[in-house]
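# Sequence unavailable; structure follows:
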């Protein structure tokens, strides 16, 4: 199977050669304010080099259109892992937003004209993620598709459970299934962590500015949840944890 073959390549490579690259939005990206994306603390839990190329305000569509994913690909070598996580900025209609994908899960498209006059053929979220996966595979890299994380206020009425995830969580899983690559349900593992902490210890405590962007403390919780997810699904990256990563309690549900 293609996925297993590429995993074998990565595991056979030396730890110093293999690296992790990350594509996503502000919930993953490095920040210099009172908020932080989870990709920054995630690096301390991995024995591999981590290059965080997430960019605030981007969707799967705009990250592609602006050439950010092409720039990431230029840094991918055979055996490298590429973590791809979008969804927070992907809602809306392509006719009114330059970040929104076309509705649907297949090859549907919508042709729009951007404010600068550029004509763009807009694809579905699933197609954008599948295209990213295909491009990483073509470089000999190993894609890891992940679902978006919950907002701080994404709780049920009783504030006891994280609410039903948005459609992009399922779309990310579908893209992973279509391409036969690894999927980490980051939404689920963060939900497990938040529910363990309880509503009052999550929101607004870990979200100083709004319901989307975490504080450094919150980012660390989200990063630890991703590590927990890697371990729970038995992903090979769980074999490359630092001592701090190995110390994260494994909580699977």
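Nice, I can see it. Here the structure is a predicted model, which is why all the values come from computation and not from measurement.

# Please make it C-alpha for all contacts and neighbour counts, starting now.
OK.

# And the residue nearest the centre of the chain?
residue 85 (1.9 Å; Cα atoms, centre = their mean).

# wait, what's in contact with that residue?
23, 24, 25, 145, 146, 147, 148 (Cα atoms under 8 Å, 6 or more residues apart in numbering).

# now it: how far from residue 42?
14 Å (Cα to Cα, to the nearest Å).

# same deal with residue 74?
Taking Cα to Cα, one finds residue 74 at 22 Å from residue 42.

# More neighbours: the two, which one.
Legend: neighbour count by other Cα atoms under 10 Å for residue 74 and residue 42, higher for residue 42 (22 against 9).

# That one and residue 218 touch, don't they?
No. Applying Cα atoms under 8 Å as the test, residue 42 and residue 218 come out as separate, 11.9 Å apart.

# Now do the buried residues in stretch 54-64.
54, 55, 56, 57, 58, 59, 60, 61, 62, 63, 64 (16 or more other Cα atoms under 10 Å).

# what comes into contact with it?
Outside stretch 54-64, the residues touching it (Cα under 8 Å, 6+ apart) are 22-30, 69-70, 86-90, 98-101, 122-123, 125, 128-129.

# Which parts of the stretch 101-250 of the chain are strands?
110-113, 119-122, 142-146, 182-184 (DSSP state E, counting those that start in this stretch).

# which ones are touching the residue lying closest to residue 40 once chain neighbours are set aside?
Excluding the flanking residues, the one nearest residue 40 by Cα to Cα, 6 or more residues apart in numbering is residue 30, at 5.8 Å. Applying Cα under 8 Å, 6+ apart to residue 30 gives the contacts 36, 37, 38, 39, 40, 52, 54.

# this is the comparison structure:
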């Protein structure tokens, strides 16, 4: 069975039950694929640097096989100023992304670069701001320079958020009233992380691009144009989430 490995941060990772309805697009990929195993190694808070330095890329490279895909999506946390996460867009960030590309190719696997979804940031006049700066462009330029397929989730999300507008876009993000969810009793206004509707459509876009670019056999896809109820999204039991977080790490950084 062909496999798709996912490397990224919180916008990609499969969330645990205690974080619902917050979700990552990686946990919706199965809804559009068949005969393909999705191995979601993304972790909340991870940058391209920290994911590499903590042995998470090494674990993927220890387990990936010829013909598998490696989808790589970073940028949100590479912007963070603290040591161990920050990487400058056109130097360290591209340097670390090359490790994912080169590591996958050395094992006969196929890397794919994905600029992450934009945050929900609107000004007082209803204009959407692009808070990720030049990080998406750094990914685009690297993809072109090393001839790696690119799936531009960032541009897709910018267009979608702008179309929805400042108020309607709240329904896609984790905006909850007090008492609406037992996991967020005081309510929450999160402009970074998505609810099921958001991750379903992001996963649909990525799957469509995988199909359009011929990165998987056409028979590997399903439901590309079907309505998918939000109830189809499932979350990991917290103990399973913790186990996967701790176990998908290699002590030997490659």
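That came in fine, so what should we check first? Note that the coordinates shown come from a computational prediction; the quantities given were computed from them, not determined experimentally.

# What's the TM-score once they're superposed?
The pair, once superposed, lands on a TM-score of 0.75 when counted by TM-score structural alignment, normalised by the length of structure 1; 210 aligned residues with a Cα RMSD of 2.3 Å.

# Distance check, the aligned residue in structure 2 for the residue nearest to residue 40 of structure 1 against residue 96 of structure 2.
Matched to structure 2 by TM-score structural alignment, residue 30 of structure 1 sits across from residue 14. Distance from residue 14 of structure 2 to residue 96 of structure 2, counting by Cα to Cα: 23 Å.

# what does residue 166 of structure 2 give?
From residue 166 of structure 2 to residue 96 of structure 2 the distance is 34 Å (Cα to Cα).

# Next: residue 136 of structure 2.
14 Å.

# what do you get for residue 210 of structure 2?
Counting by Cα to Cα - residue 210 of structure 2 and residue 96 of structure 2 are separated by 23 Å.

# now the helices for the stretch 101-250 of structure 2?
135-145, 153-168, 196-212, 238-247 (DSSP state H, counting those that start in this stretch).

# starting at the chain centroid, how far to the last one?
Using Cα atoms, centre = their mean, to the nearest Å, the distance from the centre of helix 238-247 of structure 2 to the centre of the chain it belongs to is 18 Å.

# Between the buried residues of stretch 54-64 of structure 1, which sits nearest residue 175 of structure 1?
residue 60 (12.2 Å; Cα to Cα).

# What's the closest one aligned with over in structure 2?
Residue 60 of structure 1 maps onto residue 48 in structure 2, by TM-score structural alignment.

# Can you list the buried residues in the helix or strand containing residue 3 of structure 1?
Assigned by DSSP states H and E, residue 3 of structure 1 belongs to helix 2-12. Residues of helix 2-12 of structure 1 classed as buried by neighbour count (16+ other Cα under 10 Å): 6, 7, 10, 11.

# Let me see the contact set for the last one.
To tie it back to what came earlier, the one meant is residue 11 of structure 1. Contacts of residue 11 of structure 1 by Cα under 8 Å, 6+ apart are 79, 236.

# what's the answer for the second one, then?
When the contact criterion is Cα under 8 Å, 6+ apart, the partners of residue 7 of structure 1 are 79, 142, 236.

# Looking at the residues you listed, which one is closest to residue 158 of structure 1?
Among these, residue 236 lies closest to residue 158 of structure 1 (Cα to Cα), at 37.5 Å.

# If you drop the residues flanking it in sequence, what lies closest to residue 219 of structure 2?
Of all residues apart from its sequence neighbours, residue 34 sits closest to residue 219 of structure 2 (Cα to Cα, 6+ apart), at 7.7 Å.

# Check the burial of the one you found by counting its neighbours.
So residue 34 of structure 2, with other Cα under 10 Å, has 15 neighbours.

# In a helix, residue 22 of structure 1, correct?
No. Counting by DSSP: H, G, I helix; E, B strand; the rest coil, one finds residue 22 of structure 1 to be strand, located in no helix.

# any idea how far it is from residue 200 of structure 1?
Counting by Cα to Cα, the gap from residue 22 of structure 1 to residue 200 of structure 1 is 31 Å.

# Tell me which of these two has more neighbours.
Each of residue 22 of structure 1 and residue 200 has its neighbours counted (other Cα under 10 Å); residue 22 has more, 23 against 11.
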